[in-house]
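Enquirer: Below are the sequence and a predicted model; questions follow.
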Amino acid sequence: MNFKLPKNERLHSKKLIKELFDKGSSFFLYPFKVMVLDAPAGFDETHQVLFSVSKRKIRKAVDRNLIKRRMKEAYRLHKSEILAPELPKKLIGLIYVSSELATFPIIEKKITKILKVLAENSNSTNSDT
């Protein structure tokens, strides 16, 4: 059980972020917009995730950072039970779109749902091939 969130699990490559936004598919689960893309060929790392909070929606940097910390913590706690290492690697973008500050239990519940949806989608594409 690895509950860490090291740098290699965070999406920080500008090239991969651009590819995620250009080619990735998305779905909406309020208060998140989720962008997903299968990792490119030759990508042997873990799933990578991007956390984003709009400056237009949440004006104060302190509040934006609070939301990002809550998102990272919820992802960190639930990633191991949902995203199995044998699944194809994915690039995931979690974009917070609400203009209100959500509490940690709400964010945790939504991120858990998002990870379940991603795992189900991965399992269905694996069984098709």
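Expert: Looks like it came in fine.
Enquirer: use CA for all of it now, contacts and neighbours both
Expert: Noted.
Enquirer: So which residues of this protein form helices?
Expert: 14-23, 61-82, 104-128 (DSSP state H).
Enquirer: Quick check: buried residues in the second one?
Expert: What it means is helix 61-82. Buried positions in helix 61-82, judged by neighbour count with 16 or more other CA atoms under 10 Å: 64, 66-68, 70-75, 77-79, 82.
Enquirer: Please apply the same query to stretch 85-98.
Expert: For stretch 85-98, by 16+ other CA under 10 Å, it's 88, 89, 90, 91, 92, 93, 94, 95, 96, 97.
Enquirer: Sort out for me which of those are in strands.
Expert: 90, 91, 92, 93, 94, 95, 96 (DSSP state E).
Enquirer: ok, and here's another one to check against it:
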Amino acid sequence: MNYRFPKEEKLKSRKCIEQLFKEGNSVSKFPLKLIYVQVELPEKVPMQVGVSVTKRRFKKAVTRNRIKRLMREAYRLHKNDVFNTISTSYACMFLYIGKQEPTFEEIEASMVKLLQKFIVKVQNDTISNA
């Protein structure tokens, strides 16, 4: 099992991020929301992921950074479920949409359910397109 989160799996391309917010689909499991779009990635990875926390709700950068760290950690621990089931590559952005500062347990529980929803939706999309 690979529990790393290497540079190749991080979403940094401005073009990709713009395309994500223009054309992307979304699934959510409070307090997380996942926006994703199927893309051709330059790296040989199934997903590139970014995380974001709104500045409007969390004024302090320290708080935003902590929430982003928790989201990355939860994703890192559970990404193998997704990697083993999807066949095409995706660009994804995790957004924190809650109002309170979360604990790791809350984030992790939401992340697991969100990734399961994502897998189901992707598989349904592939079936309907085939």
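Expert: Done, it's in. Being a predicted model, the structure only gives us computed values, none of them experimental.
Enquirer: Send over the TM-score of the superposed chains.
Expert: Overlay of the two chains. TM-score (TM-score structural alignment, normalised by the length of the first structure): 0.90; 129 aligned residues with a CA RMSD of 1.8 Å.
Enquirer: I'd like the buried residues of helix 61-82 of the first structure laid out as a markdown table, including distance to residue 15 of the first structure.
Expert: Compiled in a markdown table, the buried residues of helix 61-82 of the first structure are given as follows (distance: CA to CA, whole Å):
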| residue | distance to residue 15 of the first structure |
| --- | --- |
| 64 | 24 |
| 66 | 27 |
| 67 | 25 |
| 68 | 22 |
| 70 | 26 |
| 71 | 23 |
| 72 | 22 |
| 73 | 25 |
| 74 | 26 |
| 75 | 23 |
| 77 | 28 |
| 78 | 27 |
| 79 | 24 |
| 82 | 27 |
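Enquirer: So which of the residues you listed is the closest to residue 32 of the first structure?
Expert: residue 71 (10.2 Å; CA to CA).
Enquirer: how near is the closest one to residue 40 of the first structure?
Expert: Here residue 71 of the first structure is placed at a distance of 25 Å from residue 40 of the first structure (CA to CA, to the nearest Å).
Enquirer: Can you check which of the helices of the first structure gets nearest to residue 32 of the first structure?
Expert: Closest among the helices of the first structure, using CA to CA: helix 104-128, at 8.0 Å.
Enquirer: Go ahead and name everything in contact with that closest one.
Expert: With contacts defined as CA atoms under 8 Å, 6 or more residues apart in numbering, helix 104-128 of the first structure is touched by 29-31, 34, 70-71, 74-75, 78-79, 82-84, 87-88.
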